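Enquirer: Got a predicted structure here, sequence first:
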Amino acid sequence: MGSGGSLCLVTGATGYVGGRLVPRLLAGGHRVRCLVRTPEKLRDVPWRDQVEVVRGDLLDEEAVRAACEGADVLYFLVHSLQQKGFGDLDRRAADIAGRAAQQAGVSRIVYLGGVHPPGQLSEHLRSRAEVGEQLLRSGVPTAVLQAAVIIGSGSASFEMLRYLTEHLPVMVTPRWVTNRVQPIAVRDVLHYLVAAADLPPEVNRSFDIGGPDVLTYADMMRTYAAVAGLKRRLMMPVRVLSPKLSSLWIGIVTPVPRSIGAPLIESLIHEAVCAEHDIDDHLPRPEGGLTRFADAVALALGKIQHGEVETRWSDASPVDAPWDPLPSDPGWSGGTVYRDERERLTTASPAAVWRVVERIGGRNGWYSFPLLWAVRGWIDRLLGGVGLRRGRRDPERLRTGDALDWWRVEDLEEGRFLRLRAEMKVPGRAWLELSVAPAGQGTRYRQCAVFIPRGLLGHLYWWAVAPFHGLVFGGMARRIVSAATGRGGTRSRVVRFRGRAAPG
């Protein structure tokens, strides 16, 4: 099987690694088919028109079998980390994928798992190991690439490292910061993933992959500080910080939610060092050699500073997140749809207003009452939600599927319309719609917050926060058009609160 024209089926193409792998497979001369639950999330990626996209869930055996037809290589890059019982879900998905690949005559499976030591493993590492073993038994030649900490702009591991080091010059640290880790740059992971497509059929095994440096986590934080130009960090290890307490602390200090941070922290209680380097006997190393840890940090920081982050850990949304047209008659809401609608006319051009709309969130802020947004973000974090720290992938441009603080870009029509779906903890479902349209010699800006309550608690929640909407949503509309004009010249018509019973 040569590299010229092999058809690669990529699962997890909307995730951190999968979203970076696809364009590199294309650059290597492969054809690519993406199996995704939500094809809309790939609508705005730059390589969308170069791939075949099929809708399907890895737990749907019929859909997976159909997607495998005609494929030469299957990339298994999914992990249900944010869901309860993720181990069982991943084992089921691996079983279905392995059978479908074998029946369809797929020549190679490539799976990205985790480096793990012998002995008792955390639930996260045990799940990754079991999936790898299951795929190796599928009857299809399989390469299981096992990486420890992946360092790259937007990776969950890098974001944890970055926020801990930047925000805590003095750290009370748990014992696991002295465990050894062999991190690897995401560019090197991608190199091995692409090259693994051409392994000979007799190769059916796992390979540990890691960078050239073996460090403790404390060393990684000190090196990050040096590369970022920060003062040396002081660390005081203590024995009382269990992995569970550490994950709570990670959830407060970093943008990584506890649902992801906890399994990652549990994995760090083990040393994550490559036990072998047999991959070198089968595949060439990246051109110029493996990337040193300090260089990987510098590359990642450069991508962030120049707004060139391809994908982020937050690109993958929860499986049960609604991704449908805005529902108008949900039975469980009692037929009620609450709306807060704002409209403003401005002398600014539609393009000028849209530039402000598309830059909203992250470090650019929400053009509203900052304290109320901050308080709501902290409450969400305490409830186990994502809070406001996820920020943006790119400071200027959005695309469908992007995470934007506690929102997700659900629909985007360039220059005209933006719909955000809330992923904070609320008793119901919430959206925020922002639209821009020409109006005479200026622009009509419309803003609509929509909330569909779930049960009595949902109704009580809406009316509890309604008194603050003037500050939050009213201030947002006013400041967005003000930022677009850079001066006065606005007039407004506002519908403050309206509860509407959906026709029944």
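Expert: Here it is on my side, so go on.
Enquirer: contacts and neighbour counts: CA atoms only from here.
Expert: Noted.
Enquirer: what does stretch 128-136 rub up against?
Expert: 90-91, 94-95, 98, 109, 111, 113-114, 116, 142-144, 204-206 (C-alpha atoms under 8 Å, 6 or more residues apart in numbering).
Enquirer: can we see that at 10 Å?
Expert: 76, 79, 87-88, 90-99, 101, 109-116, 121, 123, 125-127, 141-146, 204-206 (C-alpha atoms under 10 Å, 6 or more residues apart in numbering).
Enquirer: filter those residues to the buried ones?
Expert: Listed as buried from the contacts of stretch 128-136 are 76, 79, 87, 90-99, 101, 109-116, 121, 125-127, 141-146, 204, 206; burial here means 16 or more other C-alpha atoms under 10 Å.
Enquirer: In strands, which of the contacts of stretch 128-136 appear?
Expert: Members of the contacts of stretch 128-136 lying in strands (criterion: DSSP state E): 76, 109-114, 142-146, 205-206.
Enquirer: closest to L382 among those?
Expert: Using C-alpha to C-alpha, G114 comes nearest to L382 of those, at 29.3 Å.
Enquirer: ok, second structure coming up, stack it against the first:
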Amino acid sequence: MGERKLVLVTGATGYIGGRLVPRLLAEGYRVRVLARAPSKLQAVPWRDAVDVAAGDLADPQTAARACEGVDTLFYLVHSMGSGADFETRELEMAGTVADAAARSGVRRIVYLGGLHPDNVPLSRHMRSRTAVGRVLLEGVVPAVVFQAGVVIGSGSASFEMIRHLTENLPVMPAPSWVRRRIEPIAIRDVLHYLVRAPELPPGLNRAFDIGSREVLTYADLLYGYAHEAKLAPRRIYSLPVPAPRLAGWWVALTTPIPHAMAVPLVESLQHDAVSAEHDIDGYVPPPPGGLTGYLKAVELALGRIRSGDVETSWTNASGRPPSDPLPSDPDWAGRTVYVDERLRDSTVGPEYVWQVIEGIGGENGWYSWPAAWVIRGVLDKLVGGAGHNRGRRHGGRLGVGEAVDWWRVEHIGNGPGGKVLRLRAEMKVPGDAWLELSALPHGTGTTYRQRAVYFPRGLAGKAYWWLVLPFHGLIFPSMARNILRHAAGLEHASAGVEAAGMPGP
């Protein structure tokens, strides 16, 4: 690429921008990001690899400083859900940025807008995004406007609406917009086009439609999600009325998506969102292996497509795919997760607590209400699960992949702050469950941490969690207490052995 070009990414704390930055860095670009709240970037792994500028794009001086020395400006901001006058603010901000880019000699502006039909009344959100694209195209600096439909990836507002509607509503009376034709696009394909944008011919100034080339109805998107998420078949009944605002309120009530965002999202579904042309193919070839189909995009968003034979767990990992949540994603993004966490400090040494943890299950049991564990195991057997009588291969040590009653060892050994055992449930439950036990050194003693983590699957999964929660309140406190008590006994016995002149365990 020759001299490393400087690119400016606005909206780096947002869904698209947060995933674009590391890919631009990987391509060899120098990256500057402009953020009103740089503190939101503290947790992202690429923070120290970029130049962070603080400020508001609506301020001409801030915009001008941010554009200094920039080759390509990625304009990835919008004000959906930020007040009644967001259309005016968006147009003014786009004009300010276009002027600053022209004065600073920026070579190209890249903008991500939305797919929409021509010559129809658009929602305020879509109308605003279209108007912003027009402002940039009419400016002095050549602009490339990518127009995309529903973006499929964990954390995308459009995908989260699909996720939560499908998981929460097995029967869905829906407005007429569920019959609208939609051309979705995977987040990885959006990023493919954005990363290639600086390489487009100089002076190119136009809009491009981008999508998966797979046209579905919105109901098809919901059905497809249910299939990939392994939910029971959904029933969707289209009503003969659009009711966009009422539907927006309904989405806000039945999903974690804020009302201020749900209403404009639903209003934007009143018309088809399908590519009218595929001219981008003449400039940017499709990704290696072709564009991503909808079902595969959902698999990626759910973490169902993985590298190698190791199943990805709920913990964060390095090398995350672009469909994974980022620290800067909104709180409502991603799957619903329930956590029961217990922390207890003890004067017992961490090596003795860990000895008990590694020996859990099988003949040693689970240190609380043995009858309750047996009954739960019997019930699991009756519905075709692993049950409670698989035991464990070794009494005192474990390895990754080994069975422990109805659990499977997913991780054992060093973790954040100490030793960690993470078990993945293989019992029959409407969701995915883990149990994590940790021995964390604390002064001369130990902090024992115990976490039950559960990803429900649909309404049945959520009902299951609330049904068993009272039993957690009985079993888990005594489990933590008894593990530490047993560890104290081991430490006491070891001290007695050493006092007698014999080596400890």
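Expert: Sure thing, it's come through. This one's a predicted model, so the numbers in the text were calculated from it and none came from an experiment.
Enquirer: circling back: any chance of the ones in strands among the contacts of stretch 128-136 of the first structure in TSV with distance to R31 of the first structure as columns?
Expert: Putting these into TSV (distance: C-alpha to C-alpha, whole Å) gives the following:
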residue	distance to R31 of the first structure
F76	16
I109	16
V110	16
Y111	18
L112	20
G113	24
G114	27
T142	20
A143	20
V144	22
L145	22
Q146	25
R205	25
S206	25
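Enquirer: Show me the two of these that sit farthest apart.
Expert: It's I109 and G114 that sit farthest apart of those, by C-alpha to C-alpha, at 16.2 Å.
Enquirer: center of the second structure, which residue is that?
Expert: P325 (2.6 Å; C-alpha atoms, centre = their mean).
Enquirer: Tell me the secondary structure at that residue.
Expert: Classification of P325 of the second structure using DSSP: H, G, I helix; E, B strand; the rest coil returns coil.
Enquirer: Quickly note the distance from it to D85 of the second structure.
Expert: 30 Å (C-alpha to C-alpha, to the nearest Å).
Enquirer: go on, A207 of the second structure?
Expert: Note on A207 of the second structure: its distance to D85 of the second structure, by C-alpha to C-alpha, is 26 Å.
Enquirer: same deal with T292 of the second structure?
Expert: 37 Å.
Enquirer: And these two? Which one has more around it.
Expert: Taking neighbours as other C-alpha atoms under 10 Å, T292 of the second structure and D85 compare with T292 leading, 23 against 10.
Enquirer: Report whether that one is found in a strand, as I expect.
Expert: No - counting by three-state DSSP, T292 of the second structure falls outside a strand, being coil.
Enquirer: Contacts only, for it.
Expert: 152, 184-189, 211-214, 286, 298, 300.
Enquirer: residues in the second structure aligned with stretch 355-375 of the first structure?
Expert: Mapped onto the second structure using TM-score structural alignment, stretch 355-375 of the first structure covers no residues at all.
Enquirer: that older thread, which members of the contacts of T292 of the second structure occur in strands, if any?
Expert: Counting by DSSP E, the part of the contacts of T292 of the second structure found in strands is I152, I185, A186.
Enquirer: and of those, the nearest to P330 of the second structure?
Expert: Closest to P330 of the second structure, out of all of those and judged by C-alpha to C-alpha, is I152, at 15.8 Å.
Enquirer: Would you quantify the distance from that closest one to S212 of the second structure?
Expert: I152 of the second structure is 10 Å from S212 of the second structure, by C-alpha to C-alpha.
Enquirer: More neighbours: which of the two?
Expert: Set I152 of the second structure next to S212 and count neighbours by other C-alpha under 10 Å: I152 wins out with 29 against 22.
Enquirer: pretty sure the more buried one contacts I182?
Expert: No - the pair I152 of the second structure / I182 is not scored as a contact, 11.9 Å apart, by C-alpha atoms under 10 Å.
Enquirer: helices or strands up against the helix or strand where P470 of the second structure lies?
Expert: P470 of the second structure is located in helix 458-499, with elements delineated by DSSP states H and E. Packing contacts for helix 458-499 of the second structure, counted by 3 or more C-alpha pairs under 10 Å, 6 or more residues apart in numbering; DSSP states H and E, involve helix 157-168, strand 338-346, helix 350-358, helix 370-382, strand 431-442, strand 445-456.
Enquirer: Which secondary structure elements does the third one sit against?
Expert: In other words, helix 350-358 of the second structure. Helices and strands touching helix 350-358 of the second structure, by 3+ C-alpha pairs under 10 Å, 6+ apart, are strand 407-415, strand 418-425, strand 431-442, strand 445-456, helix 458-499.
Enquirer: Repeat the analysis, applying 6 Å as the threshold.
Expert: When contacts are defined as 3 or more C-alpha pairs under 6 Å, 6 or more residues apart in numbering; DSSP states H and E, helix 350-358 of the second structure packs onto strand 431-442.
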